[in-house]
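In: Could you look at this predicted model? Sequence included:
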Amino acid sequence: MPTDPQTDHRADSRSPWRVRDFRTLFTATTLSQLGTNVGYVAMPLVAVAALGAGPGQAGALATLSTLAFLLIGLPAGAWVDRMRHRRVLIGADLARALLCASVPLAWWLDALTLGQLYVVVLLTGCATVFFDVGSQSVLPHLVGRDALVGANAAVVSLQAAGNVAGRGLGGGLVQLLTAPVAVLCTALAHLASALRLLALRGGTAPGPAATRTSLRARIAEGLRHVLGNAELRALALTASLTNLGSQIVNTLLPVLFVRELRLPASVLGLYWAAGGLGLLLGARCARPLAARFGHGRTLALAGPFLAPAALLVPLIGRGPWLGLAGAGWALTMFKTGMDNVLGVSLRQGMTPDALLGRMNATFRFMLTGALAVGAALSGLLGEVAGVRPALWTGGALLAMAFLPVLLSPVRRRRTLPGQRPAPATPAPSRRAG
């Protein structure tokens, strides 16, 4: 694709795949994502099929699986900044492997209880907090700041593919091998990821420990870095609104599909798969579009063009309305895929090495908090106003989520901080970012 000399930067021509440690991290993340997505399907089915859990107990299990991000999300960032990233990642994977392996073991011994499942999902969530924060924090060290867009595009594409393929595999494993054995497969995937991470060598040193500050002071420093910066604050608000709207919609879609429209669950799966495909395509298109139009411009201007498609989602019905709503959801997820690549790259590029863990933890805390609020709000709106008004609320939030970024200095940014400039050309004009 031809590019403007002002936006064609060498960072985008540098492939992160040339970096051995990035290939190691990507392979380990692939295994970890596989385990996580299989467990996403298998763990609640263990509760329902093997232990006879009811709706309230299944809901408590789902809540505990994300509670860790709210409980330890902020201090985890401060801890990760003072630890060796390689040890954090390996330790998190080993912890998840042991915790998940305890489920089929207890099942075989006829000692499995719902209480054990609650503890396992909560502690597994804690380990996931450390893995997610650590992997995002180590990435700039491994590939360099000028290759972040390509590296994040690969990781987000992997996550999108994992959401589609990994959960499908989880359902197949449960069908063939029973839910507890599928959880054992989750444990083996995390163990394989930990073993792969043993080959990780570079960019894993902890931050300087010369100054002794309290945990509270380090957390506050991370919060000030994110909320005190206009660009980072806008990215956090847009991502939080996106998560809030998405969670309201996704929580109520099963009710709408199965109870009101009386459509089979397979149709809901296809609908969600369309969103996963949009997420994947958005992640793959983010890099070339940013090279063509500029990093911030792509982030800001994609909103007015793509975000209103979310208003098609509440129109879900039978016949052509289902296809129209599916197309709207795919376009909404296309934008989310682009945002994930470019937004994560920008926030990593704007953050000093010593603050990467706390910055990532602050974003995780806000984004996961939005998911928790969205789940609760969807239930409340669904009970008080009905499913359709709740879906319109979620669609409206998704349609307007781009506004913080559009109204911020992000829209004027053409390159990432720290990117190497383009090779010299005759008297190029450069615009300040």
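Out: Thanks, I have it.

In: from here on, contacts and neighbour counts on C-alpha atoms
Out: Noted.

In: Give the buried residues for the helix or strand harbouring residue 278.
Out: Under the criterion DSSP states H and E, the helix or strand holding residue 278 is helix 265-293. Buried residues in helix 265-293, defined by neighbour count with 16 or more other Cα atoms under 10 Å: 268, 271-293.

In: Skipping adjacent residues, who's closest to residue 124 in space?
Out: residue 96 (5.3 Å; Cα to Cα, 6 or more residues apart in numbering).

In: that older thread, tell me the helices and strands packed up against the helix holding residue 278.
Out: The helices and strands touching helix 265-293, judged by 3 or more Cα pairs under 8 Å, 6 or more residues apart in numbering; DSSP states H and E, are helix 148-161, helix 230-255, helix 295-306, helix 320-349.

In: Report the distance from the helix or strand hosting the residue nearest to residue 124 to the chain centre.
Out: Element membership for residue 96, per DSSP H and E: helix 85-108. Remark: helix 85-108 is offset 21 Å from the chain centroid, using Cα atoms, centre = their mean, to the nearest Å.

In: Tell me the helix or strand right after it.
Out: helix 114-143.

In: and the angle from that next one to helix 148-161?
Out: Angle, helix 114-143 to helix 148-161, by axes from the mean of the first three to the mean of the last three Cα atoms, to 10 degrees: 150 degrees.

In: thinking again about what came up before, including mean neighbour count, could the helices and strands packed on helix 265-293 go into CSV?
Out: Shown next, in CSV, are the helices and strands packed on helix 265-293 (neighbours: other Cα atoms under 10 Å):
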stretch, mean neighbour count
helix 148-161, 23
helix 230-255, 23
helix 295-306, 21
helix 320-349, 24
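
In: Next up, the contacts around residue 361.
Out: 73, 74, 75, 76, 77, 133 (Cα atoms under 8 Å, 6 or more residues apart in numbering).

In: mind redoing it with 7 Å?
Out: 73, 74, 76, 77, 133 (Cα atoms under 7 Å, 6 or more residues apart in numbering).

In: do residue 73 as well
Out: Contacts of residue 73 (Cα under 7 Å, 6+ apart): 129, 361, 364, 365.

In: Most neighbours among the residues you listed, please name it.
Out: residue 361 (32 neighbours; other Cα atoms under 10 Å).

In: helix or strand for that residue, which one?
Out: Using DSSP H and E, the element containing residue 361 is helix 356-384.

In: Can you mark which positions in that helix are buried?
Out: 356-372, 374-375, 377-379, 381-382.

In: Now that we have the helices and strands packed on helix 265-293, can you turn them into a markdown table and tack on distance to residue 399?
Out: Listed next are the helices and strands packed on helix 265-293 as a markdown table, based on distance: least, Cα to Cα, whole Å:
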| stretch | distance to residue 399 |
| --- | --- |
| helix 148-161 | 21 |
| helix 230-255 | 9 |
| helix 295-306 | 8 |
| helix 320-349 | 8 |
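
In: Alongside the first one, take a look at this:
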Amino acid sequence: MTGVTGNRGLLRRDRDYRWFWAGHTVSVFGTQVTAVALPLVAVLTLGGGAGAVAAISTAAFLPNLLLPLFAGHWLERRRRRTVMIAVDLLRAGLLAVVPVAWACGLLSMELLIGVALATGAASVVFDTASYAYVPSIVDDDDLPAANRAAQGSATAAQVAGPGLAGGLVQLAGPAGAIVVDAVSYLASALGVAAARRPEPAPETPTEAAGFFDGLRPIVTNPFLRALTVHAAAYNAGFQILTVNLVIYVVSDHGVDPGLFGLALSASGVGAFVGTMCALRAAAVLGYGRAFAAGLVFSTGVPLLIAVLPGEGATLAAGLAVCQLAAGFGLGVANVLSVTLRQTVAPRGTLARTGAGYRLLIYGVIPIGSAAGGVLGEAAGSRVAVALGAAGMALSILPMLTRRMRRLRTPEDAQAQAVRHS
């Protein structure tokens, strides 16, 4: 890799990555639509309440706690492109069950929960395979640009996906929205299948890989360790803040729910801008300094939320500015994080290390949610928001070491990791 900006025009000149990116983009939009559309089916078709929505959302998230290590261990011996195509077809088939059951009068809450659980598990496998596949489909020089494009798609899906799901339900009805969602996964499979660049055969291990081997590089590699500790602490703090933010802003300070949602969406706008600026910032400042600068925004700005002045629309405007700035930093950090992890991890362990990372950073989310509830009840929503933001701010500490700050390119980290081992 000759630099951190990558070559220009990757999507224009690289047919194989362009097709893969198109499939990936449709897939992440489909995942976002599924997350909203399935609960809407429960509410609008089956008359479900908050408990039903919570059960479906929990079922969709649960595989992130149980499955990553299994998926990473299994994928290390297999070609990832073939797996991704199969998983997309599986997700399309699973979602097609919902409108068929509705048409036959067999739709039930238990069925929706089962579909949410199965599609969530399939998405874990797809995401783990995709993370390990990207370095094999592009040249090393293009890896940062490839990750920028993929992160841009993911950010756009997070911003537009819920609105797209709501619009589909409005136009086609709950069952019709699920049909469209199922078709989106077929389109994703076609996009991934059209990427014809030969994928290297999986490496034959010299010794049997243990189930927990995906965690070993995270513990021993100083860069992977710092990234994981930061992300886990950030996610825990973010959950504490998020659980209490709606109470603090809407219930305690009279912000209209619509304004609250609009303020939160500013984070996605900021993240998209940050994603597009990440590689330029790394080229100008150096990789480590650009990463740290992004984290100053993403972890520091939320500290202002608990002290924002005003009520109603005034508070919503202040929250939107905070979300915009924090989202910008998060967009920068996400692009640089993915490329750094893919560069320093041994190529033969990408699926396992990616899965181990996913397990650790998502495993803290239910802990953060529970802690947020306890803190909100015990100390009030404002204090809990402040404590969650403080946890996010402290998460920057592992990323401020001299080793991390002085990185000019991801290859510098790779060389240091080799010497460290």
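Out: Alright, I've got the coordinates. The model shown is predicted, which means the values in this text are computed figures rather than measured ones.

In: TM-score them against each other, please.
Out: For this chain pair, the superposition-based TM-score is 0.92 by TM-score structural alignment, normalised by the length of structure 2; 413 aligned residues with a Cα RMSD of 2.4 Å.

In: Following superposition onto structure 2, what is the mean distance for the helix holding residue 278 of structure 1?
Out: Superposed on structure 2, helix 265-293 of structure 1 shows a mean distance of 0.9 Å to its aligned residues (mean Cα distance after the TM-score superposition for structure 1).

In: how about that helix, aligned to which bit of structure 2?
Out: With TM-score structural alignment applied, helix 265-293 of structure 1 matches the range 257-285 in structure 2.

In: cool, stretch 78-93 of structure 1 as well?
Out: Going by TM-score structural alignment: stretch 78-93 of structure 1 matches residues 73-88.

In: I figured residue 357 of structure 2 was touching residue 228, is that so?
Out: Yes - the pair residue 357 of structure 2 / residue 228 is scored as a contact, 6.4 Å apart, by Cα atoms under 7 Å.

In: how about the contacts of residue 361 of structure 1, which pair is most distant?
Out: Spanning the widest gap among the contacts of residue 361 of structure 1 are 74 and 133, at 10.1 Å by Cα to Cα.

In: In structure 2, point out the residues matching the helix holding residue 361 of structure 1.
Out: Going by TM-score structural alignment: helix 356-384 of structure 1 matches residues 350-378.

In: Could you check which residue of structure 1 pairs with residue 123 of structure 2?
Out: Checking with TM-score structural alignment, residue 123 of structure 2 has residue 128 as its match.

In: Distance of its match relative to residue 90 of structure 1?
Out: Using Cα to Cα, to the nearest Å, residue 128 of structure 1 is found at 11 Å from residue 90 of structure 1.

In: same deal with residue 32 of structure 1?
Out: Relative to residue 90 of structure 1, and taking Cα to Cα, residue 32 of structure 1 is found at 11 Å.

In: So which of those two has more stuff around it?
Out: residue 32 (27 against 22).

In: For the residue nearest to the more buried one when sequence neighbours are not counted, pull up the helix or strand it's in.
Out: Leaving aside its sequence neighbours, residue 32 of structure 1 sits nearest to residue 190 (Cα to Cα, 6+ apart; 5.3 Å). Assigned by DSSP H and E, residue 190 of structure 1 belongs to helix 179-197.

In: Check the mean deviation of that helix from structure 2.
Out: Its aligned residues in structure 2 lie a mean 1.3 Å from helix 179-197 of structure 1 after superposition (mean Cα distance after the TM-score superposition for structure 1).

In: tell me, that helix lands on which residues of structure 2?
Out: Taking TM-score structural alignment as the measure, structure 2 aligns residues 174-192 with helix 179-197 of structure 1.

In: And the contacts of that stretch?
Out: So stretch 174-192 of structure 2 is contacted by 19-20, 22-24, 26-27, 30, 33-34, 37, 40-41, 81, 85, 88-89, 91-92, 95-96, 98-99, 168-169 (Cα under 7 Å, 6+ apart).

In: again, 8 Å this time
Out: Applying Cα under 8 Å, 6+ apart, the contact partners of stretch 174-192 of structure 2 are 19-27, 30, 33-34, 37-38, 40-41, 44-45, 81, 84-86, 88-89, 91-96, 98-99, 102, 165, 168-169.

In: Stretch 28-35 of structure 1 too?
Out: By Cα under 8 Å, 6+ apart, stretch 28-35 of structure 1 touches 93, 158-159, 162, 166, 185-190, 192-194, 196-197.

In: among those, which two are most distant?
Out: Pairwise over these, using Cα to Cα, the maximum falls at 166 and 197, 20.6 Å.

In: before we move on, the earlier item: closest one to residue 406 of structure 1 among the helices and strands packed on helix 265-293 of structure 1?
Out: Of all these, helix 295-306 comes closest under Cα to Cα, at 4.7 Å.

In: Now do the closest one against helix 230-255, angle only.
Out: Using the same axes, to 10 degrees: helix 295-306 of structure 1 against helix 230-255 is 30 degrees.

In: Name the residues that touch helix 295-306 of structure 1?
Out: 289-290, 331-332, 335, 338-339, 342-343, 401-403, 405-406, 410-416.

In: Kindly report the same for stretch 69-85 of structure 2.
Out: Contacts for stretch 69-85 of structure 2 (Cα under 8 Å, 6+ apart): 124-126, 128-130, 132-133, 188-190, 192-193, 199-204, 209, 211-212, 214, 348-356, 359.

In: Mind doing that once more with 6 Å?
Out: Applying Cα atoms under 6 Å, 6 or more residues apart in numbering, the external contacts of stretch 69-85 of structure 2 come out as 125, 126, 129, 133, 189, 202, 351, 352, 355, 356.

In: any idea what residue 312 of structure 2 aligns with in structure 1?
Out: Aligned partner of residue 312 of structure 2 by TM-score structural alignment: residue 318.

In: how close does the residue nearest to residue 124 of structure 1 sit to residue 119 of structure 1?
Out: Distance from residue 96 of structure 1 to residue 119 of structure 1, by Cα to Cα: 12 Å.

In: do residue 39 of structure 1 as well
Out: Distance from residue 39 of structure 1 to residue 119 of structure 1, by Cα to Cα: 15 Å.

In: And these two? Which one has more around it.
Out: residue 39 (27 against 15).

In: so what's the more buried one up against?
Out: 183, 186.

In: Map it across to structure 2 for me.
Out: Aligned partner of residue 39 of structure 1 by TM-score structural alignment: residue 34.

In: Based on its surroundings, how many neighbours for the aligned partner of residue 19 of structure 1 in structure 2?
Out: The alignment partner of residue 19 of structure 1 in structure 2, by TM-score structural alignment, is residue 14. A total of 14 residues lie near residue 14 of structure 2 under the criterion other Cα under 10 Å.
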